[in-house]
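[1] Sequence and computational prediction follow.
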Amino acid sequence: MGYGDFNINLPDGENFAPESQRVLEVLDMLSLDRFHFGVPCTNRIEWDRVRNTPYGQRILAEAHEAVSLSPRPFVTNEIYESCWAKDSPTDMNAVAPLVRARMALLPLAECVAPTGEYLKTIEEDVRAVSELRSWVHPSNDNAQEIYSGKTFFADLVTFHIAANLTAADYLLGDRLAPEIRALIRSEVEWRVFEPFRERIESGKDVYWWVTVTHNWNSVCLAGLLSCALWLKEDASERAWYVALAEKLVVYSENGFTDSGFYTEGVSYWGYGFGHYVLLAEMLQSVTGGQINWLKRQQVERIAQFGARMEIQQGRYPTFSDCVRDFHAAPWLVNWMNNRVDDSRSGRLIEQPIDAFENIHFQFADQLLLILFHQVDVNKAFVGDFSGAVRDWFADVQFLICRPPKSSVQRLAATVKGGHNGANHNHNDVGTFTVLLGDQELLTDPGAEVYTNRTFSKDRYEGQLLNSFGHPVPVVAGQLQIPGEEAQAVVISESFQDEQDEIVLDLRAAYDVVGLEVLSRRFLYQRTDLGAVEIMDRVVFFEPNSFEIALITYAPWETDIDGNILVGAGDQVVNVQVDSVGGQLEFDHCIIEESATPARLAWRFRHPVRDAEITMRIVPCS
């Protein structure tokens, strides 16, 4: 578990169980038959159709690659123990995704081409995970209480294992040995169902993720429900789990703002909302459309987040724990255009997509969703997105500025206000980025490689996570503080055809006595080749130190005028820095973390009381 994540103990007599009346209502919606999202291997019409498509051939190729690794990777109890001994999850993180992909792909490959080639390996994988003392990632069990059997917990990894096992049982059926099918049921029952339901109904020691507003909620609920709808024989039990998912998913929905913005960043949108879609489509299917979350206007806005967050040319903002090389999965970005929905008046069919592009092949249910729950996976298309010159999410103070599509200008930029209490937070109130074409030259550093420190009380010792590693001021020698109280205030905003401007009050992000004014003016201009201007003003009660910074992964140099040139080839920007109220000195360093961007800094040589620093950023050509 991460720092501050504690299981929940409700007052006596209270619990999280769904209302009995709602369970009965859901029961009336359900078929008496068990349900799974896939198509069983015995349905040769459907699977032979898949086999003769690029998607079927891709599944076969990915499965062959997964099973051909030598030595074949397995998660073992020894790997758990090595992670704790080294105080690092590296050994687990190197192996677990490979095993998860194999467990997801091989059953599907046996449906595409039912030769029996992979059945032995599939059964070996079932036995191997049954021998693990825990399915919980070692970073979520640092005290080893789950591993030692002192208590139970189910995390993201647990539900991915359980869901992949359930999919294998459903897809392959009696092609698996009876003892393997029985083993799948017993493992999921004692590791997942029994301890979870007991906690939900008692209200004691309830897994902390049931009320979080980040990706854990939707991911875990999707895995739980996928297992319950197939493995639970009793329809009333299945109804209980459906009603529970319906009750608890509101926490996940609360992780999105009214504008559809997701504070965890666009890569976690792909993970969290991707599983929300999976969960929603499951419920829509199993209830015959009587529960259909994707009809809500708010969900439509959430679904558009991935498309709206593309700055330009396939580049996305890297705030919070977003990976820098993120590429959105077209199936999810365009899901609302391609899902089976008879009530929609039509869909765009001009620009085709590859529905398997940018996916991990680790989640069997996701692959089945893509294959069988679109109008036609072979005819999936880009949805209706306007490509506006700006996207302004007022409720989180996040702005994306783009050049007009018809313009020769290639400069784009983002700026973020908000607060420092978001999910997967970085202390970065006021951060901004500048892109030229497809290159983010002035950047937010993105996520660090996760270690045991990342989600501990020492999180902000990491210089990719604290404000030192972001293009925001250092005020009186102080970095930004974490927490929702570290909140920017919008002083003014102006959006016009030729330029966008926003002014933020950043004082609350710093615990500095005598800080009277701290404002950041962000100006984006669409005239000529474009320009970005950042003007910071500070006023102290008594003179103090003040410093600003830029972060870049690109090559940089100083020109003869003392300006900074950032970039290479025909993608270079010129950064001119001027000051009022004092003389500046320039410094730079490499941030020595899992990523190593350069930090370019300007500070006043002497303490100032009332001063300004302006950075003007323009393309060199």
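    Cool, got the structure. The structure presented is a predicted model; accordingly, all values stated were derived computationally and were not measured.
[2] going forward, measure contacts and count neighbours with C-alpha atoms only.
    Will do.
[3] Next, report how far the strand or helix carrying Glu110 is displaced from the centre of its chain.
    When elements are defined using DSSP states H and E, Glu110 is found to belong to helix 90-112. Here helix 90-112 shows a centroid-to-chain-centroid distance of 20 Å under the convention CA atoms, centre = their mean, to the nearest Å.
[4] What are the buried residues along the helix or strand following it?
    Note on helix 90-112: by DSSP H and E, the next helix or strand toward the C-terminus is helix 119-130. Of all the residues in helix 119-130, those buried under the rule 16 or more other CA atoms under 10 Å are 119, 121-123, 125-126, 129-130.
[5] can you give me how far helix 119-130 is from the chain middle?
    30 Å.
[6] Whichever strand or helix holds Leu504 packs against which elements?
    In the assignment (DSSP H and E), Leu504 maps to strand 499-505. Other helices and strands packing on strand 499-505, by 3 or more CA pairs under 8 Å, 6 or more residues apart in numbering; DSSP states H and E, are strand 489-495, strand 515-525.
[7] Name the nearest residue to Val517, ignoring sequence neighbours.
    Spatial nearest neighbour of Val517, excluding adjacent residues (CA to CA, 6 or more residues apart in numbering): Val539 at 4.7 Å.
[8] try it against this one:
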Amino acid sequence: MRASISLPSVAACLTDIAIFSGLTLPDRAAWQSLPRAVRLALVEAADTALAQPFPQISAGLYGLFCQTGDRATFEAAYFARRRMLNAMVIGEAVEGKGRFCAVIDRAITQICDEPGWQLPAHNSQSRGGKIAPQPDPKNPVVDLFAAETAALLAVAASLVDTQLSARIDAEIQTRVLTPYLTRQFWWTGQGGGRMNNWTVWCTQNILIAALSRPAFAGLRGQIAERAGFSLDAFLAEYGDDGACPEGVYYYKHAALCLFTALDLLNTVSAGSVAPVFASQKLRNIAEFLLLAHIDGDNYANFGDAAAKMAPPDPRVYRFAKAVGSADLAHFALRAGWASDPLDISLYDRVQALFTARETAKKPSPREGFAPSIGLFVARDPVFFIAATAGSNGNDHNHNDVGSVILYKNGAPVLIDLGVETYTAETFSTARYDIWTMQSSFHNLPEFGGVMQQAGVGFDARDVRSRFTPDEALLDMDIAGAYPPEARLVSYQRRVLLRRGRGVSITDHYDGELAPIMNLILAQKPKISAGQICVGDAQIILTGAGRIEVEEIEITDPRLAASWPGPVYRARLTFSGQSLRLEIT
């Protein structure tokens, strides 16, 4: 179903409303209304940034990605620059004494002097195209962070007294707005192809840049029309259930960026986007976070997602209020929201400072089946279980069709490892050489060493789910996720939560090759006859043969943020055609 944003009405209803009305430097009332402790902390953060040397970026640093595949070294310096500028701009807006202005101008100058604002990993003129080793200033690429840099500088110029307003406007025009309006980038939806988080992430930042600066008043109509088209294309690809196809980690880059973009258009067009906020589909998109949440900072992390995520930022609360979701609003409040310290969005940080709070109540826990991505979630007071019954053809895919995640009393038992730090290999043809992407490092079987295959068509089939007061059930056949080399006719998996009694996972296969079941465990298991104990969870095995356990040391910092100690892989042979795990 295509959710309409009514493009002509957005363009026709545009006003000259300033998106930072009341927050610009000459108007001190709003900044002084912040609690004193908050103001002191913001000025202290600005002083810390002021005392640090500004990170240097060179052609050699930019070229590391093409030379070695290293993304992290350049990106550390690139993002540190922008976070330092953020801190000093907010400190100056709070204090208003001009103490930070000279250093702010030097920082802005150095960012404007960068030959390209796009990341090295994104320095391509087409989707999946060849990565150039250096940026071409005459042919700028509008990627996620070129657009975000434009938004950052536009907001900075709106909030503080800078001598560089004209240069900022010129750089934004040349590097971002003119290419956006005159060229066809894949993420705009103009040329077809599948949309993803880039569509809304880039669009929101282009809107922020364009709507923050008076210099771009004449472009508002064109930009709003193109932005509306892109948002419509993005919404059209979302299922009515609102589940994020790229996994829960990308909720903040997909659902929340969608919200910001819609909110901006609504603000400057006399509320013309209000019907979209009233739609059930948009509410479902907002509430997906509730479905994927396990407990505390734990989430069902299929795909390129971490098992532990930062508390919801204030955008979640604002999105909840916009779509009328009391549960999501209370969830955001109870989680103790905070702006992500790694985020470079100055707009989001300012919005967070001026988002009013209310008293939090306990939200209702969510469960259900999201057919658009095949996500099954069930829970009772003791167990949380999630399973994926979708496709290996999604963006940010891992080969994990049929895999399960299980927590008992908030503690992980059967886990999804997540993804390592991104490198050149992560989004290349060698992606599935990375061990965390492979089905044998998920809670899945292999057949004579043959694992699942990536791509559209490698899917679960005959999927059926049921939820009653006594139980929650998922049935599926995952044989279709394996290539012909697995010589598999069918592989039936049944996941059953019997509320108050435990969980069972029952597998039955029909094939020529004997399977080996892989179980990825959060803690070192204790093995005894027909039983695996992980923490206070007991897994009673029926139909298992030999059990081998290997320890996996976690060395990657991104994985270690969720799994700081070693994890374990148990490998089980089958004694027959079926294997049953009873978990209590």
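    That came through, no problem. Keep in mind that what you see is a predicted model, and the values were worked out from it rather than measured.
[9] coming back round to it: wasn't the residue nearest to Val517 of the first structure part of a helix?
    No. Assessed with DSSP: H, G, I helix; E, B strand; the rest coil, Val539 of the first structure is strand; it does not lie in a helix.
[10] ok, it - contacts?
    Shown in contact with Val539 of the first structure (CA atoms under 8 Å, 6 or more residues apart in numbering): 515-518, 609-611.
[11] out of those, who's nearest Gly272 of the first structure?
    Taking CA to CA as the measure, Gly272 of the first structure lies nearest Leu518 of these, at 35.3 Å.
[12] how close does Gln351 of the first structure get to Arg315 of the first structure?
    To Arg315 of the first structure, Gln351 of the first structure is 19 Å away according to CA to CA, to the nearest Å.
[13] Comparing those two, which residue is more hemmed in?
    The neighbour comparison of Gln351 of the first structure against Arg315 (other CA atoms under 10 Å) goes to Arg315, with 19 against 10.
[14] which position in the second structure aligns with that one?
    Residue pairing (TM-score structural alignment): Arg315 of the first structure is matched to Asn298 of the second structure.
[15] Excluding sequence neighbours, find me the nearest residue to its match.
    Lys308 (4.7 Å).
[16] Kindly report the same for Thr260 of the second structure.
    Nearest to Thr260 of the second structure is Gln204, by CA to CA, 6+ apart, at 6.2 Å.
[17] Spell out the secondary structure type for the one you found.
    Following three-state DSSP, we place Gln204 of the second structure in the helix state.
[18] Counterpart of it over in the first structure?
    In the first structure, Gln204 of the second structure lands on Ala222 (TM-score structural alignment).
[19] same deal with Asp470 of the second structure?
    Per TM-score structural alignment, Asp470 of the second structure is aligned with Glu498.
[20] can you check Ser33 of the second structure too?
    Under TM-score structural alignment, Ser33 of the second structure pairs with Arg49 in the first structure.
[21] mind checking the SS state of that match?
    With three-state DSSP as the criterion, Arg49 of the first structure reads helix.
[22] Chain neighbours aside, what residue packs nearest to the counterpart of Phe458 of the second structure in the first structure?
    Taking TM-score structural alignment, Phe458 of the second structure has Ala486 as its aligned residue in the first structure. Nearest in space to Ala486 of the first structure, with sequence neighbours left out and distances taken as CA to CA, 6+ apart, is Ala509 at 4.0 Å.
[23] what's the helix holding Glu110 of the first structure aligned against in the second structure?
    Against the second structure, helix 90-112 of the first structure falls on residues 72-94 (TM-score structural alignment).
[24] Next, the angle from the helix holding Glu110 of the first structure to helix 119-130.
    140 degrees (axes from the mean of the first three to the mean of the last three CA atoms, to 10 degrees).
[25] If you count contacts, what does helix 90-112 of the first structure end up packed against?
    By 3+ CA pairs under 8 Å, 6+ apart, helix 90-112 of the first structure packs against helix 44-51, helix 54-68, helix 77-86, helix 119-130, helix 156-172, helix 364-372.
[26] Tell me what angle the second one forms with helix 90-112.
    Relative orientation of helix 54-68 of the first structure versus helix 90-112 (the same axes, to 10 degrees): 130 degrees.
[27] what does the last one give?
    For the pair helix 364-372 of the first structure and helix 90-112, the angle between their directions (the same axes, to 10 degrees) equals 40 degrees.
[28] What is helix 364-372 of the first structure packed up against?
    helix 90-112, helix 156-172, helix 266-286.
[29] so can I have a markdown table of the ones you listed showing mean neighbour count and distance to Trp602 of the first structure?
    What follows is those, written out as a markdown table (neighbours: other CA atoms under 10 Å; distance: least, CA to CA, whole Å):
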| stretch | mean neighbour count | distance to Trp602 of the first structure |
| --- | --- | --- |
| helix 90-112 | 22 | 37 |
| helix 156-172 | 23 | 43 |
| helix 266-286 | 23 | 31 |
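[30] which residues in the stretch 201-350 of the second structure form strands?
    Ranges of strands in the stretch 201-350 of the second structure, per DSSP state E, counting those that start in this stretch, are 293-295, 298-299.
[31] So what's the residue count around the equivalent of Ile539 of the second structure over in the first structure?
    Residue pairing (TM-score structural alignment): Ile539 of the second structure is matched to Val575 of the first structure. For Val575 of the first structure, the neighbour count with other CA under 10 Å is 21.
[32] element containing Val575 of the first structure?
    strand 571-580.
[33] Which helix or strand lies directly C-terminal to that strand?
    Under the assignment DSSP H and E, the closest C-terminal helix or strand after strand 571-580 of the first structure is strand 584-590.
[34] Name the residues of that following strand that come out as buried.
    Leu584.
[35] average distance between that strand and the second structure?
    For strand 584-590 of the first structure, the mean deviation from the second structure after alignment is 3.8 Å (mean CA distance after the TM-score superposition for the first structure).
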